[in-house]
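1. Next one to model:
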Amino acid sequence: MNGLGFTGGRLDRADPLRHDEPGFAAALADPAARLLILNEYQPVMAEGRLGWTAIAPDARPEDHVLLGIEDGVPHFARLVAEPAAGRSVEMIAALHALAAGEAATYAAARSVLDWHARHGFCARCGAATAPFRAGWGRRCPACGTEHFPRVDPVVIMIAEHDGRALLGRQPAFPPGRYSALAGFLEPGESIEEAVVRELFEEAGVRVRDVRYIASQPWPFPSSLMIACVATALDDRLAIDTTELEDAIWVSRDEVRAALAGDASRFGVPPAYAIAHTLLETWAR
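-> Model (predicted):
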C-alpha cells in the first residue's frame, strides 16, 4: 500500500557503520555530511522541505545519531536534552507539507532522539548510560547492559457490521472528529487478539475474522500502528467512557463524504495518519 504517512524513507540506514566507531567518526567528519535542522523536535523547513546544514568542525560522535546515507552523503541528527512535548500547530502544518520520504526521515529522527532523552539511565542498575552504535543504542558502563530504541505496537481497527464501520471519538480530538479505535498490544498477545480485546473493552463489540491492512510508524513518541478490519457479531455498543467520548456506526457513503471534506456528521483524521488510510481502504 502506497502513500502512508512516515513511510517511504530513502536513507540507507547503514548498519555496518553502527558497528564501526572509526567509520562513524569519519562519516561525521565528512565535509559533505549533513545535519538535520530541528528546533527542539520541530522540523525547520527550507522551501517546503526538511532543512539540513553542515556539521560543525568540533562535533562529537557521542552527541549525534547517524540517520543514514543517501547518494553517498551521511545524514545525522543531534541529540536533544529534553524529551519531546506534544505536536504544535506549526509541526502539524509541517507534517502536512513533508513529502513521504522526508516524513519517514523525520519520524525516525524524532523517535530515536526522544528515546535517548527519556533513557539516560540504566533500567537494570540505575547508572547513567552513554550512546553507542552510531546513536542507535545506549550502554551502561556500570553493569554492561545494552539498551536499544523500542517501538510500541498499537492496533488500530475498524469493526464492520452490515455495511457500516464503527468509529470512536476521544475527548482530546478536535471538535467533530471521529477515528478508528486503537489500543496498545499487551504482553503475550497476538495482533488479532489485541483487536478483539480492544474493540470489546472500548465499545462492547464482539468481533471475528480480523484482517490485517497496513502498518505505519507513528513518532509520538514511538509506536507502530497496525491497521486491521474485523467483522462485528452485532451492532450493540457499550462504550467505556474512560476511553471514548462517543462511538457511532457510519456507512460507506458517509465515510466517502467525510473523506471528501464534508464534515456535516463527522470529520476524519489527517491524511498522514493511518486511520485516514484505513477509512479510505474500507470505503473502497
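
2. rest of the way, CA atoms for contacts and neighbours
-> Will do.

3. mind checking the longest strand of this protein?
-> Scanning the chain for the strand with the most residues, using DSSP state E, yields strand 207-218.

4. could you say what helices and strands that strand packs with?
-> Strand 207-218 makes packing contacts with helix 191-203, strand 223-232, helix 274-283 when contacts are defined by 3 or more C-alpha pairs under 8 Å, 6 or more residues apart in numbering; DSSP states H and E.

5. run this one through as well so I can compare:
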Amino acid sequence: MLGGFAFQDAPLDRADPLRDDPDALRRHWPDARLLVLDAQGRLAADAQGAALLLRGADVGGGPGTAVFLGLDGGGQAWFALEAGTLPAVAAGQWIDLRRAAALWPAAEAGAFAYARGMLYWHARNRYCGVCGGGVQFRRAGFVGHCAQCGNDHYPRVDPAVIMAVGDGERLLLGRQAGWAPRRWSVLAGFIEPGESPEQAVVREVHEETGVRVRACRYLGAQPWPFPGALMLGYQAFAEADPPRVSGELEEARWFTREEVGQALARDERAADGPLLAPSISIAHALIARWHAGEDASVTPA
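-> Just a heads-up that it's a prediction; the model follows:
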C-alpha cells in the first residue's frame, strides 16, 4: 500500500458510543486534551510552535458545544472547540495545518486535521439546507439537527481521485494558474454522482488533458482537510496522447523518468526547474512511486 504522507494514521479511537453518553463525557472533561482553533482553522500553539493542549480543568465547566474527537491510547479524551467559545487563549502563535503536518508528530498533526475538518463543517452548516431553520449540534458534535423540520445533517466528506498517469516511459503532470511558480503535480478531480472512482479517473484525465487512460489501480487514500476531501490515489496507464489543457489546468505535459527524478531531488529554494507537490501529500507519494518504477503492474486489460 502507498504510504509516507500526512494524515494517514488514526491517532484516536473515535469511541462512537461515548457520543451518546453526556455523563461519561463530563467525567472525561477535567483530564481531557483540548484542541483550540481560530476562525481561520489555525491551532493554538506555544511560542516554540508546539501544539497548545489545554486540559478541560484549565477551562472549567463541561464539554458544552465542544466536539468529542475520541480517546487516545491512554484512554484520555480529546475535544476540539472554537477559540471564540472560550475566554482569551494565551497562545504563543496560531499554526496552520500545512505547517503542522510538516513539523509535528504524525499523531498530533492527524488530530489537528480531524479537528479542523469537524469545526469547518460546523461553521458552514449552522442552518438547515432543507428549510433554512437553525441547526443544533448533537451526539457530541457529529449530528446537526434542525428543530424546525426535524432533518439531521452529518459531517461531509468529498471523495476525489488523484492519479499518477504514465505511458510506460513518461509521467503526465499538470499545473494550475493559482499555484506557486514552477509547481507541478499529478492530476486530480472530484467524483461525480453515479460514478465509480475508476470511471472518475478516466473522465478527469481526458477532460483536463485529452489523454486516454486504458487501465488504473487503486493504491491508497489520504484525508485531505483543505477543506474536506478524501483523496483516493490511483496509478494509471494511458496512451501517449499529446496533452491539451482545459478547465482548471493552464499547462500539462509528459515528464521523463529522469526529469521526475531531478524534480524529486530539487530543493524547494532552488532558483529554477520544476517543483513537485509537497511531501505531506499523497500526490508526492504517487510521483515517487512512479519514479521508482513501481508502475509496471498497471497495464491495459
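
6. Assuming the best superposition, what's their TM-score?
-> Laid over one another, the chains give 0.90 as their TM-score (TM-score structural alignment, normalised by the length of the first structure), with 275 aligned residues with a C-alpha RMSD of 2.0 Å.

7. quick one on the thing from earlier: figure out which of the helices and strands packed on strand 207-218 of the first structure is closest to residue 75 of the first structure.
-> Distances from residue 75 of the first structure to each of those were compared by C-alpha to C-alpha, and the smallest falls on strand 223-232, at 22.8 Å.

8. Whichever helix or strand comes after that closest one against the second structure, how far on average?
-> Per DSSP states H and E, strand 223-232 of the first structure leads on to strand 246-251 as the next helix or strand towards the C-terminus. In the superposition against the second structure, strand 246-251 of the first structure averages 0.8 Å from its aligned positions (mean C-alpha distance after the TM-score superposition for the first structure).

9. Which stretch of the second structure lines up against strand 246-251 of the first structure?
-> Aligned using TM-score structural alignment, strand 246-251 of the first structure spans residues 251-256 in the second structure.

10. Go ahead and measure how far that stretch is from the middle of the chain.
-> Relative to the mean C-alpha coordinate of its chain, stretch 251-256 of the second structure is positioned 25 Å out (C-alpha atoms, centre = their mean, to the nearest Å).

11. same check, this time on stretch 262-280 of the second structure
-> 21 Å.

12. same check, this time on stretch 98-107 of the first structure
-> Here the centre of stretch 98-107 of the first structure is set off from its chain's centre by 11 Å, with C-alpha atoms, centre = their mean.

13. next one: stretch 13-31 of the second structure
-> Relative to the mean C-alpha coordinate of its chain, stretch 13-31 of the second structure is positioned 26 Å out (C-alpha atoms, centre = their mean).

14. and that stretch, how far apart are its ends?
-> Taking C-alpha to C-alpha, to the nearest Å as the measure, stretch 13-31 of the second structure stretches 17 Å from start to finish.

15. Next, the buried residues of it.
-> Neighbour counts over stretch 13-31 of the second structure (16 or more other C-alpha atoms under 10 Å) mark 14, 18-19, 25, 28-30 as buried.

16. Which residues does it contact?
-> Contacts to stretch 13-31 of the second structure, defined as C-alpha atoms under 8 Å, 6 or more residues apart in numbering, come from residues 55-58, 60, 62-63, 68-73, 76-77, 139-140.

17. what's the answer for stretch 206-224 of the first structure, then?
-> Judged by C-alpha under 8 Å, 6+ apart, the contacts made with stretch 206-224 of the first structure from elsewhere in the structure are 1, 4-7, 84, 86, 107-108, 110-111, 114, 150-154, 159, 192, 195-196, 199-200, 225-234, 274, 278.

18. how much does the longest strand of the first structure stray from the second structure?
-> Using mean C-alpha distance after the TM-score superposition for the first structure, the mean distance for strand 207-218 of the first structure is 0.8 Å.

19. Find me the equivalent region of that strand in the second structure.
-> When the second structure is aligned by TM-score structural alignment, the counterpart of strand 207-218 of the first structure is residues 213-224.

20. just how off-centre is that stretch within its chain?
-> Remark: stretch 213-224 of the second structure is offset 15 Å from the chain centroid, using C-alpha atoms, centre = their mean.

21. Same check on stretch 242-258 of the first structure?
-> The answer for stretch 242-258 of the first structure is 23 Å, by C-alpha atoms, centre = their mean.

22. buried set for that stretch?
-> Taking 16+ other C-alpha under 10 Å as the basis for neighbour counts, the residues of stretch 242-258 of the first structure that come out buried are 243-244, 247-252, 254-258.

23. matching residues in the second structure for stretch 149-160 of the first structure?
-> When stretch 149-160 of the first structure is aligned against the second structure using TM-score structural alignment, it corresponds to residues 155-166.

24. Can you give me the buried ones in that stretch?
-> 155, 159-166.

25. Just the residues you listed: which are in strands?
-> Per DSSP E, these map to strands at 159-166.

26. Kindly indicate which of the residues you listed lies nearest residue 276 of the second structure.
-> For residue 276 of the second structure, the closest of those turns out to be residue 164, at 12.6 Å, with distances computed as C-alpha to C-alpha.

27. who touches that closest one in this structure?
-> Taking C-alpha under 8 Å, 6+ apart as the definition of contact, the neighbours of residue 164 of the second structure are 171-172, 186-187, 234-236, 283, 286-287, 290.

28. quick revisit: could I get the buried residues of stretch 13-31 of the second structure as CSV with distance to residue 106 of the second structure and secondary structure?
-> As requested, the buried residues of stretch 13-31 of the second structure are arranged in CSV below (distance: C-alpha to C-alpha, whole Å; DSSP: H, G, I helix; E, B strand; the rest coil):
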residue, distance to residue 106 of the second structure, secondary structure
14, 17, coil
18, 25, helix
19, 25, helix
25, 25, helix
28, 24, helix
29, 24, helix
30, 25, helix
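
29. Which residue comes closest to the residue of the second structure most remote from its centre once chain neighbours are left out?
-> For the second structure, the largest distance from the centre (C-alpha atoms, centre = their mean) belongs to residue 148, which lies 32.7 Å off. Spatially, and ignoring its direct neighbours in sequence, residue 148 of the second structure is nearest to residue 133 (5.6 Å; C-alpha to C-alpha, 6 or more residues apart in numbering).

30. burial of that neighbour, as a residue count?
-> Residue 133 of the second structure: 17 surrounding residues under other C-alpha atoms under 10 Å.

31. Next, the buried residues of stretch 175-194 of the second structure.
-> With burial defined by 16+ other C-alpha under 10 Å, the residues of stretch 175-194 of the second structure counted as buried are 175-176, 183-191.
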